[in-house]
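The sequence and its predicted three-dimensional model are supplied below.
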Amino acid sequence: MKFSEVKGCENLTVMFAKFTKSEHAQDLLDGNLYMNNFKHFVKQEENSKHKGQGDSYEGAFVTTFDAVDIYVNDGYAGYAQSGKISMTYTDLDRSPLFSMSMLKSCDFKVIEDKGSSIVLKVDFSEQDIKEFKENFKSDTVVFTLNFKTLIERLNDAARKTETKRVTGPVEYVDFSIMDSKHKDRYKRFEEGYIDFLFHKHNSLKYQREFRLILPDIQVDRNYTFEVGSLEDIFYVVDIDEFFSGMKIELGLKKANSI
């Protein structure tokens, strides 16, 4: 059964995980968070011709338009088919971001109930596993169950360096649907809110992304955000072990027992 079927655990955050290459794992353990800017991911899709880790919509508010006639100086100039328009604010595409996957109770299945604790195993679909391996070219997963401490350390590092930081989970959106939610998102974009930096195309929802953004910093390529050692709260595991063999045990209140 899914962990989310346990009473009181329906929408519980369990883990933050970074899918990476083994040679980069130590940097994360040392608290050196390597951050590319939004523009990097736009160019990555342009170069690869594939939406995955690269995403041409990154850092932009995306809206659609219907087929229209185009006029110039009151004269008919042509015809434009329906399509998408991306809009952003000056320099925000140069702001750095750091991403992890936020795994919730629905991403785990129950292996054993011990009464005072419960043993879980990662339970992704085969398609989601394939997407992670192919799009992220990862062989290693660095993860923490102590994500509250991680957020506290991100906040502390931002305060010490007097850097504005914004964190939160990504909302996956069908940009082709022009409903009331789209109108609300557009209104907030016009009013100067940066919610749109946490909106991604719903084809990427397998990424389960949680992101850290430093909106007041602009970099041409990348940025390293130093938060101090994280070795005490992170674990490192091979990606195949993570998906197929790794088990975790969580303490539970008795009321949450199956």
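That came in fine, so what should we check first?

When you work out contacts or count neighbours from here on, use the C-alpha atoms and nothing else.
Noted.

what's the distance between the spatially most central residue of the chain and F243?
The chain has E209 as the residue nearest its centroid, 2.0 Å off, counting by C-alpha atoms, centre = their mean. Separation of E209 from F243 (C-alpha to C-alpha, to the nearest Å) stands at 17 Å.

Comparison target, given below:
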Amino acid sequence: MAFNRALFKSDYFNFVKEENGKYIYEWNLSEEEKQMFKDFGDKAVILPEDFVQKVVKKAEGAGNAAFIKEVQYIDYDVVDEKRKRSFDNQEIDFFFWKDKNFKSQREVRIILPGQLVENHLKYYVPELDGGSNIVDTENLFNKLMISIEKKK
């Protein structure tokens, strides 16, 4: 089973100002990149910072191995001996490859390699209740600002 999410690093944001002990940032994405995310749907979920760690802990608590890694975007038109060996040996890296045409998705995957899922799999992580926000995709890029508290 795989769970995918987008990862936004610091270079996807521009510093705007310092205010009330916080740093304020806005998005640094091209219009094309914004449109790509809007094409996924009209809603986006902003997950808490520790989301991945909590889901992995829950999966491992249920007896499942869990791996997390950024997706590696590659050119599938180019034959790569290392990639072929990895595929032939059924190494876990195979699950973290995607065609370079999807690079703008900035994907991170959580893989539960021993879990065959036909329909869906649910893990209830009570620590996440109230820790995520659902926003309109349009507002996500046009109105939402990110604030980070200054370390004291």
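Yes, it's here. Since the structure is predicted, the reported quantities are computational estimates derived from the model, not experimental observations.

Show me what the residue nearest to the centre of structure 1 lines up with in structure 2.
Matched by TM-score structural alignment, E209 of structure 1 corresponds to E107 in structure 2.

Check whether that match really touches A6, as I assumed.
Yes: taking C-alpha atoms under 8 Å as the definition, E107 of structure 2 is a contact partner of A6 at 4.5 Å.

Can you name the residues in contact with stretch 76-92 of structure 2?
Applying C-alpha atoms under 8 Å, 6 or more residues apart in numbering, the external contacts of stretch 76-92 of structure 2 come out as 93-94, 99-100, 113.

In strands, which of the residues you listed fall?
Of these, the ones assigned to strands by DSSP state E are D99.

For F196 of structure 1, grab the count of nearby residues.
Each residue near F196 of structure 1 was counted by other C-alpha atoms under 10 Å, and the total is 20.

With the one 5 residues further on instead?
Burial of H201 of structure 1, expressed as a neighbour count using other C-alpha under 10 Å, amounts to 19.

check contacts around it.
Contacts of H201 of structure 1 (C-alpha under 8 Å, 6+ apart): 57, 172-175.

Filter those residues by whether they're kept in structure 2.
Here is what carries over to structure 2 from those, by both residues aligned by TM-score structural alignment, their matches' C-alpha atoms under 8 Å: 172-175.

Among those, which one lies nearest to Y223 of structure 1?
Comparing the kept ones among the contacts of H201 of structure 1 against Y223 of structure 1 with C-alpha to C-alpha places Y172 closest, at 25.7 Å.

The alignment partner in structure 2 of that closest one: what secondary structure?
Using TM-score structural alignment as the criterion, Y172 of structure 1 maps onto Y73 of structure 2. Under DSSP: H, G, I helix; E, B strand; the rest coil, the three-state class of Y73 of structure 2 is strand.

mind checking how far Y73 of structure 2 is from E81 of structure 2?
Separation of Y73 of structure 2 from E81 of structure 2 (C-alpha to C-alpha) stands at 16 Å.

Which one's more surrounded, these two?
Y73 (18 against 9).

Which residue comes closest to that one once chain neighbours are left out?
Using C-alpha to C-alpha, 6 or more residues apart in numbering and skipping residues adjacent in sequence, the residue nearest Y73 of structure 2 is K100, 4.5 Å away.

Check E249 of structure 1 too.
Per C-alpha to C-alpha, 6+ apart, closest to E249 of structure 1 is V119, 4.3 Å.

who's in contact with the one you found?
110-113, 247-250.

With V16 of structure 2 instead?
Here V16 of structure 2 is in contact with 23-26 (C-alpha under 8 Å, 6+ apart).

by contact count, what packs against the longest helix belonging to structure 2?
Identified as the longest helix of structure 2 according to DSSP state H is helix 51-61. Helix 51-61 of structure 2 makes packing contacts with no helix or strand when contacts are defined by 3 or more C-alpha pairs under 8 Å, 6 or more residues apart in numbering; DSSP states H and E.

Residues contacting the helix or strand following it, please?
Downstream of helix 51-61 of structure 2, the next assigned helix or strand under DSSP states H and E is strand 67-70. With contacts defined as C-alpha under 8 Å, 6+ apart, strand 67-70 of structure 2 is touched by 56, 96, 106-112.

Let's see that with 7 Å instead.
Around strand 67-70 of structure 2, the neighbours that count as contacts under C-alpha atoms under 7 Å, 6 or more residues apart in numbering are 96, 107-112.

Report the buried residues of it.
Within strand 67-70 of structure 2, the residues that qualify as buried are 67-68, 70, counting by 16 or more other C-alpha atoms under 10 Å.

likewise stretch 191-209 of structure 1?
Residues of stretch 191-209 of structure 1 classed as buried by neighbour count (16+ other C-alpha under 10 Å): 194-201, 204, 206-209.

and it, how far out from the chain's middle?
In this view, stretch 191-209 of structure 1 has its centroid 8 Å away from the chain centroid, taken as C-alpha atoms, centre = their mean, to the nearest Å.
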